[in-house]
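> When you get a sec, could you give me coordinates for this:
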Amino acid sequence: MDTAVKYDIEFIKDEARQLVSKGVVNRQQPIYTLCKYVSEREWPLFELELEKNEFLLRDRIIDLLSHERWEED
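This is a model prediction of the structure:
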């Protein structure tokens, strides 16, 4: 039985967006910063999905957030 979580790119983007909105990570940090918030066991799956979608771990988190919504102050 396979109990591993399947990460798709939309899930990864949503997770990154939530971490940024909570102020846990900064948009300018590299994507590999997210590894702190993914279990060590599941990080290879997370990383594989990023690679399939042509993201490098050194790319900035903002690259994942290509469609951010801005609210007026």
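> Only C-alpha atoms from now on, for both contacts and neighbour counts.
OK.
> ends of stretch 48-68, how far apart?
24 Å (Cα to Cα, to the nearest Å).
> what distance separates it from the middle of the whole chain?
7 Å (Cα atoms, centre = their mean, to the nearest Å).
> Can you tell me what sits against that stretch?
Residues from elsewhere that reach stretch 48-68, judged by Cα atoms under 8 Å, 6 or more residues apart in numbering: 7-9, 13, 16-17, 26-32, 47.
> Here is a second sequence; please produce its structure as well for comparison:
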Amino acid sequence: MITTDTRHISYSIDAIKHDVCNLVEEGCISRLQPIYKLCQFYSDRDWVCIECELERNEFLLRDHIIDLLDGEKIHED
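Modelled structure (predicted):
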């Protein structure tokens, strides 16, 4: 995950996607959970920046985590 100190750090959508991929691989979060569940892995200050970057890239907090994972699709059983 991205860690910060007292300086302002900007988050790119690629960095966020990389973090999400790692969290999914580690089993910390499920692909089918909503994006807003990511907030538990970031500080409040960081989450504000991440939320803005997600919105700039047209992701909604109710979208699924899988939407941030390139090349993966939800398969209905």
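> picking up where we left off before, among the contacts of stretch 48-68 of the first structure, which are located in helices?
In this view, these that belong to helices under DSSP state H are 9, 13, 16-17, 47.
> ok, of those, which come out buried?
The neighbour-count test (16 or more other Cα atoms under 10 Å) marks 13, 16-17, 47 as buried among these.
> Pick out the most distant pair among those residues.
Maximum pairwise distance in these, criterion Cα to Cα, is 16.9 Å, between 17 and 47.
> that older thread, and the ones in helices among the contacts of stretch 48-68 of the first structure as JSON lines, adding distance to residue 39 of the first structure?
Output for those, formatted as JSON lines (distance: Cα to Cα, whole Å):
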{"residue": "9", "distance to residue 39 of the first structure": "17"}
{"residue": "13", "distance to residue 39 of the first structure": "17"}
{"residue": "16", "distance to residue 39 of the first structure": "15"}
{"residue": "17", "distance to residue 39 of the first structure": "18"}
{"residue": "47", "distance to residue 39 of the first structure": "12"}
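> Now which residue in the first structure aligns to residue 57 of the second structure?
In the first structure, residue 57 of the second structure lines up with residue 53, judged by TM-score structural alignment.
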